[in-house]
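# Any chance you can model this:
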Amino acid sequence: MTGPYAIRIHETGGPDVLKKEPLDLKPPGPGQALVRQSAVGLNFIDTYFRTGLYPAKFPFTPGGEGAGVVEAVGDGVANVKPGDRVGYVTSGTYATHVTAPAANLLPLPDGVSEEAAAAVMLKGLTAWMLLFEIRPIRKGDTLLVWAPVGGVGSLLVPWAVSLGARVIAVTSSETKAALAREAGASDVIVGYDNVAAQVKALTDGEGVDVALDSVGKISAEASLASLKKRGWFVSYGNASGPVDPISPARLSAGGSLVMTRPGLFHFIDTPEALARGAGLLFAALKDGTLKADIGQRFALEDAGDAHRALESGKTTGATILVP
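Coordinates of the predicted model:
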């Protein structure tokens, strides 16, 4: 198959349910743009739809971010034109082409490549949400960051440090710990045993202001137990499975803790909010605060292999799929 194609799912299951199928390209409708994709970002949420953890209507095309070149625009589109390089957060990006609302498309500034944009759009905006929008991080804060060298974590650590925060990271191996330290983490806990006790020891018994937790089921209680009074538990991922129900009384017993489970699309639901987040993200990329750390590249047609690598914990930084 050499023409346009998409990777689709017709049933939940393992990576083998990802199927390459022909894509019928149609002219974009009013307010839409057709983009020929240069690169597609891989994210853990893609596996949640594949396995059924998050519901999807079949046939389903995974993918939530990408970058490419506009090929055509529909009526009423004024913010982009054919030939523009754009990045975006939109659905169904596991394909050679994507038709998206033009309002979702962000022209890429000079110095930000399409591969870099595809690697960081969803993950970078998630990091922006976590650091700037939920409980804004201030100079002197101490953060606990799980999975510090993953797609989001590899952006969270240096960005938080640039804001004047101290980052204590939790990861699974000494190799990943070294990468977390290079990114700016002041301390790294290796392994998931006795995390809260180690955090308290590192903070003279106080705990952290905010726990940014993408691991989920096996890490939630450790995150809660690592917090200061009135600290924030921000659960934004389920790498180990969904978090078990937490009683409000547990939050009170921990010292009037705050818990939230944010979704990015609630924070970029207007063009103004999307532009605000993307502006800070692109600025951080251009000034060197953030780098698009592309640890792995897979052909789009090998999306199943990319899912296997991601779920096995063998990836670092961002992973992109190349059509």
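
# from here on, contacts and neighbour counts on C-alpha atoms
OK.

# Next one: the residue nearest the centre of the chain from L290, what distance?
Nearest to the mean C-alpha position of the chain, counting by C-alpha atoms, centre = their mean, stands K123 at 2.8 Å. Applying C-alpha to C-alpha, to the nearest Å, the value for K123 to L290 is 12 Å.

# Could you tell me which residues touch both of these two?
Residues touching both K123 and L290 by C-alpha atoms under 8 Å, 6 or more residues apart in numbering: L155.

# The stretch 51-200 of the chain: strands as residue ranges?
Applying DSSP state E, counting those that start in this stretch to the stretch 51-200 of the chain gives strands spanning 65-73, 85-89, 97-101, 105-107, 142-146, 166-171, 187-190.

# Make a markdown table from these and add distance to L257 and mean neighbour count to it.
Output for the strands of the stretch 51-200 of the chain, formatted as a markdown table (distance: least, C-alpha to C-alpha, whole Å; neighbours: other C-alpha atoms under 10 Å):
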| stretch | distance to L257 | mean neighbour count |
| --- | --- | --- |
| strand 65-73 | 33 | 26 |
| strand 85-89 | 32 | 27 |
| strand 97-101 | 39 | 22 |
| strand 105-107 | 37 | 22 |
| strand 142-146 | 15 | 26 |
| strand 166-171 | 19 | 24 |
| strand 187-190 | 23 | 19 |
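
# Those: which one's closest to A211?
strand 142-146 (4.6 Å; C-alpha to C-alpha).

# could you check the angle strand 166-171 makes with that closest one?
20 degrees (axes from the mean of the first three to the mean of the last three C-alpha atoms, to 10 degrees).

# So which elements touch strand 142-146?
When contacts are defined as 3 or more C-alpha pairs under 8 Å, 6 or more residues apart in numbering; DSSP states H and E, strand 142-146 sits against helix 153-162, strand 166-171, strand 208-213.

# Let's compare: structure for the following, please.
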Amino acid sequence: MQYSRKILVRAHGGPEVMEIVSEPVPEPASHEVRIRQKAIGLNFIDLYCRTGLYPNPLPHGLGYEAAGVVEAVGAEVRHLRVGHRVAYGQSPIGAYAELRNVPADRVVAIPDSVGFEQAAALMLKGLTVQYLFRQTFRLQGGETIVFHAAAGGVGLIACQWARALGVRLIGTASTPEKAALARANGAWEVIDYTREDVAARVLELTEGRKVPVVYDGVGKSTWAVSLDCLQPRGLLVSFGNASGPVEGVNLGVLAAKGSLFVTRPILGTHVATAQAMQDAAADLFEQVAGGHIQVTIGQRFALEDVAQAHRALAERRTTGATVLTLE
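You can find the predicted model right below:
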């Protein structure tokens, strides 16, 4: 029996509730692969699970995204072999671990040109942009859009993908440094929301037309301004809660502001089958292989420093992606 160090949460709360434990890892089931992990991606959803905003039965692990090498393959797995370099972004909770079993239909092989840290930083965030841009509201090119938190891990990928599609992305950011980073990654324009009126600036940039879609992963603090940036019959894609969940929604506001649409999508719905996962990953890796998307890893932490990593993420002290390293 092999053992693995992993992060365990026995009670919901602050970063201090995360413990490092050593637990046995059984042989993979028929539909699973066992992965020796090299890098783990951190995301805001991990914080939501730790605090209980997204509840899971206790005790539980954390994390949904990692990359590594296949060490063992279940009897029914056909698309992966021992030694394959792989990544996943939609596993059962528990990616903060050295070694683990993962359902094979959540796992994809990664190209040789993509490193483990890149893949760990790319899968969940890159697949999120894939479903936002290619499934939720399929951008055709030529649109002007708003994307909040443009200098974050998802935002920087969105800036690059938008540029590749010929889409003018108006990002929001909290500092001049973050605004410059978003521009360097392809944002058409960036609004510093600590100094500027976002809705007024969007109106100015679009010459009074506003935008057909706003992608909002921030949540509570940006809800109202996102609605004010939309054209009549525009769509607000509210896909995250970085500032807290949106509450007390008055549907009448949607009518008053122009018969607006709102959706609250999640990645899992868009990659629910093995084929959907493979198709979305192939679309993502095509952008990477074509040089359109490069992963910016702003911070690296060891597994034992995970509490420090969570604090940095929660306090908006990060840029680009954040990874836990295991080598």
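
# Drop the TM-score for these two in here.
Put the two chains on top of each other and the TM-score (TM-score structural alignment, normalised by the length of the first structure) is 0.97; 322 aligned residues with a C-alpha RMSD of 1.3 Å.

# sorry, back to before: could you redo the strands of the stretch 51-200 of the first structure as TSV and give each row distance to A116 of the first structure?
Putting the strands of the stretch 51-200 of the first structure into TSV (distance: least, C-alpha to C-alpha, whole Å) gives the following:
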stretch	distance to A116 of the first structure
strand 65-73	9
strand 85-89	9
strand 97-101	18
strand 105-107	13
strand 142-146	23
strand 166-171	24
strand 187-190	27
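
# which stretch among those comes nearest L227 of the first structure?
Between the strands of the stretch 51-200 of the first structure, strand 142-146 lies closest to L227 of the first structure; by C-alpha to C-alpha that is 8.7 Å.

# Now do the closest one: which range of the second structure does it align onto?
Under TM-score structural alignment, the match for strand 142-146 of the first structure in the second structure covers residues 144-148.

# Out of the strands of the stretch 51-200 of the first structure, the one nearest A306 of the first structure is which?
strand 65-73 (15.3 Å).

# So what's the gap between the closest one and the chain middle?
On the basis of C-alpha atoms, centre = their mean, to the nearest Å, strand 65-73 of the first structure is displaced by 20 Å from the centre of the chain it belongs to.

# do the same with stretch 239-258 of the first structure
The answer for stretch 239-258 of the first structure is 23 Å, by C-alpha atoms, centre = their mean.

# residue range for it in the second structure?
Using TM-score structural alignment, stretch 239-258 of the first structure corresponds to residues 242-261 of the second structure.

# hmm, back to that, from memory the residue nearest to the centre of the first structure sits against G151, does it?
Yes: with contact defined as C-alpha atoms under 8 Å, K123 of the first structure reaches G151; the gap is 6.3 Å.

# coming back round to it: just the terminal-to-terminal distance for the match of stretch 239-258 of the first structure.
Stretch 242-261 of the second structure end-to-end distance (C-alpha to C-alpha) = 21 Å.

# May I see the buried residues of stretch 21-40 of the second structure?
27-29, 31-40 (16 or more other C-alpha atoms under 10 Å).

# Relative to D187 of the first structure, how far out is K314 of the first structure?
With distances taken as C-alpha to C-alpha, K314 of the first structure is found 22 Å from D187 of the first structure.

# Ignore what I typed, I meant R230 of the first structure.
With C-alpha to C-alpha as the criterion, R230 of the first structure and D187 of the first structure are 23 Å apart.

# Repeat that for V70 of the first structure.
44 Å.

# next one: P242 of the first structure
Going from P242 of the first structure to D187 of the first structure by C-alpha to C-alpha gives 27 Å.

# Please give the element, helix or strand, for the nearest residue to G68 of the second structure once chain neighbours are set aside.
Excluding its sequence neighbours, the residue lying closest to G68 of the second structure (C-alpha to C-alpha, 6 or more residues apart in numbering) is Q37, at 4.1 Å. Element membership for Q37 of the second structure (DSSP states H and E) is strand 32-41.

# what is the orientation angle of that strand with strand 99-103?
Going by the same axes, to 10 degrees, strand 32-41 of the second structure makes 120 degrees with strand 99-103.

# so strand 32-41 of the second structure matches what in the first structure?
Using TM-score structural alignment, strand 32-41 of the second structure pairs with 32-41 in the first structure.

# so how far does that stretch sit from its counterpart in the second structure?
Following superposition, stretch 32-41 of the first structure is found to deviate from the second structure by 0.5 Å on average (mean C-alpha distance after the TM-score superposition for the first structure).
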